[in-house]
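A.B. asks: Need a 3D model of the sequence below.
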Amino acid sequence: MKNKNQILNPIFIVCLMTLLLNDFYLKQTFSNILTGKISDFVGLIVFPIFIAYIFPNTKKWISIATAILFIIWKTPIVTPIIETINQILPLKVQRAIDYSDYWALIVLPIAHKIINQDRKLTFNSSKLLKFSKIGVASLSFFAICATSMPPPVEIPKGTIYIGEEYTIKKTKEETIEMIKSLGYNVDFYKNLEDSTTIKKYRSRNIPYYQTDNIVIYDDNSKPIDTILNVKYTLYEPKENRTKIEIINVTLSEDGNIQKWQTLKYLRKQYKKTMEKQVIEKLK
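C.D. replies: Sure thing, here's the model as predicted:
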């Protein structure tokens, strides 16, 4: 007997609500490893149950098919397909290759059991049952689509404090020459008196270096963004070792980011960007 009420299962509803909360709030607010894993764990319950609801004849094998698709989705094999989709469609698909996400597969037996259980839900009104299932199914479809779409983010304007220090196995002069070899300027200034992003306990009257117009590239070496300037300090704690501390990055002169959640999120994003675009090339 076909059971088409599994979409109203309490576990499914909780996972669906968690998926929406995570993708539309937690990821933008905290943007950490946990928020990334939450989508995988709850998504692997929501997706097969939703498919089994739409296509009841798949209920015996949809969990296995979901596992196979998930494993393939997390590999570089589908990268050309994603790139083709993103070139053709106005909506963009995003995917992170992280093999630790395979741990989420342990929840698939839960989804399989919910799909194939014989338990039925009883409603006083058949219309209420029908509309409830339609509503949850529509929300499920939206959540499944949204979790693979990059969130619409307004291009930030202003200065973002980074405050991260790295060690380069080169002298200070060699480090400066390496930055210049990447095609960037290295200008020296006596103090940061005009900065508003340095921590209060630090003096603004410190010497710093500034590099302008750092171009950000995607994985296909296409320019996607430009950092107006980055301020940093350089000093040699010992021979052939240079400490570089990235103080802040400025995205545009006309802007002031006020919301601390946004600043926290952007700090993580641009910290990773600077590591990938500059620091890794210096090491």
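A.B. asks: C-alpha from now on. contacts and neighbour counts both.
C.D. replies: Noted.
A.B. asks: longest strand anywhere in this structure?
C.D. replies: strand 223-238 (DSSP state E).
A.B. asks: Next, the buried residues of that one.
C.D. replies: Buried residues in strand 223-238, defined by neighbour count with 16 or more other Cα atoms under 10 Å: 227-234, 236.
A.B. asks: What of stretch 103-112?
C.D. replies: Neighbour-count burial for stretch 103-112, counted by 16+ other Cα under 10 Å, picks out 104-105, 107-108, 111-112.
A.B. asks: could I get these as JSON lines with secondary structure and distance to S125?
C.D. replies: Below are the buried residues of stretch 103-112 laid out as JSON lines (DSSP: H, G, I helix; E, B strand; the rest coil; distance: Cα to Cα, whole Å):
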{"residue": "A104", "secondary structure": "helix", "distance to S125": "37"}
{"residue": "L105", "secondary structure": "helix", "distance to S125": "37"}
{"residue": "V107", "secondary structure": "helix", "distance to S125": "33"}
{"residue": "L108", "secondary structure": "helix", "distance to S125": "32"}
{"residue": "A111", "secondary structure": "helix", "distance to S125": "27"}
{"residue": "H112", "secondary structure": "helix", "distance to S125": "28"}
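A.B. asks: structure for this one too, so we can compare:
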Amino acid sequence: MQKRLSPIISFPFLLCLGLLILNDFYLKTTYHNLVTGKLSDLCGLFIFPIFWSVLLPKYRSGIFIATALFFVYWKSTYSQPFIDFFSETFFVIERTVDLTDLFALPILFAAWFSLNRNQHKTALTLWQKRINPYIIAAIAIFSFYSTSKARHTQRFDQPQYVLLKTDNLIDTIDYEHLQYYRFDSLLVVKIEEIDLSKHPIKYDDYNKNAAIKNLDYSISQMLGNGVHLINPGTITYLNIKTPEGVDSVRFNGGRLDGKFIRKKNGRIIIAGLYKNGIEDSIWAFQNDNGELSGKVTFVNGERTKIQLFKNNSVIKTDHINTRKEVVRYKLIQIVILIFLFTGIAFVLIKNYRQAAEKLQMKKLWKWILCIVLPLVVWCIHFAVTLLLGNYHYDIFIVYGTAILTYLITCPLFFITVFGIQLRKQIDLLWYTLLFALAFSIWIEIDIYLELAV
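C.D. replies: The predicted structure follows:
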């Protein structure tokens, strides 16, 4: 078995696996250039067919051919329906349509050569014998998902511009979510979304405001040398022609500050106000017929009320909690969970004192309960998470929480069943709920602390 798995502990495989993970979790975010864009494709195409050929050696020719065909399909627009279905049904994945990525396909020949070379080796080297191939296989599976996992991004619902100064030509294909508008030496950059360094605890206007706090500086750093900031206090009025309409804006330094008006076919379709780059006061939206379609009220950049109109009459009003209100409600949720935890703990103590005899169970059943009940704890915790409306759990967080729950509660069940020993059958349910609530309280306090920062 060790010889059969030798290709996934070979130096080329380990090197490409390490580069793939390093690129996906650090280099892409930090540098975001042509090299980091292609490195994941090269390394992924190298290790993917080798990994599956080791598991299914009889089908390695088919695996390499299927890898090439799937890569072509994956990088084309034809794969979008599959990506949309998978993201809605299971968990979110993303990929960028770029046909130049197909130049990475010849790396499959290097992967085939490396696989054959390692399978014909008669003995493993000393350092290979010290590596556990099963751990490497688990890391490889993780890397296959991470290379297509969804990015953490913050989208902007209202138009978001920054004003910079440069005489350089800007490569407009470097960043797909940026649009550029030239006014002599001034450069207006329209931003649709921005990458975040980590997964936000909640996608809300508070998070959006934090993301755009130094937006002009962030964009200037992305565009590189020769792009300069404009000093605060420098007032600039511009009319920007976009596919959506003509935007009349006022900049203070490099940030939007003042009235914003968008016109289309001579009619105002959006009217609002910016203060240092964030929305303020009431924003009004009109349809192409000039009729009022909606109003959004902002307080310090956070939406507090959304109104929909029809025939100039309000048909729907939604009130939105600000971050301060969310923090307050989260604290109330934690207090309720602690109250439930205390009540269940009281019931368990009461049952223990009232029942003189211990609950008799076969040793096999005790082992089964200790192994299975931690899974039930996680299911209850996950149900509590959904009930409390927690925010944007991705597949990494779900799996990580499940593993952590099991590792913590499994020993606790062994202590409970074999050490403390139960008095009533119903105590199994109470202990399960107790551990689930304890874990949920811990997670909710962590969420509360992140929200309150």
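A.B. asks: Return the member of the buried residues of stretch 103-112 of the first structure nearest to I62 of the first structure.
C.D. replies: H112 (8.0 Å; Cα to Cα).
A.B. asks: Tell me which helix or strand E164 of the first structure sits in.
C.D. replies: Following DSSP states H and E, one finds E164 of the first structure within strand 159-168.
A.B. asks: other SSEs contacting the helix or strand following that strand?
C.D. replies: Towards the C-terminus, the helix or strand next in line after strand 159-168 of the first structure, according to DSSP H and E, is helix 172-181. Of the remaining helices and strands, those touching helix 172-181 of the first structure by 3 or more Cα pairs under 8 Å, 6 or more residues apart in numbering; DSSP states H and E are strand 223-238, strand 241-250, helix 280-282.
A.B. asks: Packing partners of the last one?
C.D. replies: If I follow you right, that is helix 280-282 of the first structure. Other elements packing on helix 280-282 of the first structure under the criterion 3+ Cα pairs under 8 Å, 6+ apart are helix 172-181.
A.B. asks: can you state the direction angle for the helix it packs on and strand 159-168?
C.D. replies: Taking axes from the mean of the first three to the mean of the last three Cα atoms, to 10 degrees, helix 172-181 of the first structure and strand 159-168 form an angle of 120 degrees between their directions.
A.B. asks: Of all the residues in helix 172-181 of the first structure, which ones are buried?
C.D. replies: Going by neighbour count (16+ other Cα under 10 Å), the buried part of helix 172-181 of the first structure is 172, 175-179.
A.B. asks: and whatever helix or strand comes next after it, how far out from the chain's middle?
C.D. replies: With elements assigned by DSSP H and E, the helix or strand that comes after helix 172-181 of the first structure is strand 187-189. Centroid separation between strand 187-189 of the first structure and its chain, computed with Cα atoms, centre = their mean, to the nearest Å, is 34 Å.
A.B. asks: Check stretch 14-28 of the first structure too.
C.D. replies: In terms of Cα atoms, centre = their mean, the centre of stretch 14-28 of the first structure is set 13 Å apart from its chain centre.
A.B. asks: buried stuff in it?
C.D. replies: Of the residues in stretch 14-28 of the first structure, those buried under the neighbour-count criterion (16+ other Cα under 10 Å) are 15-16, 18-20, 22-23, 26-28.
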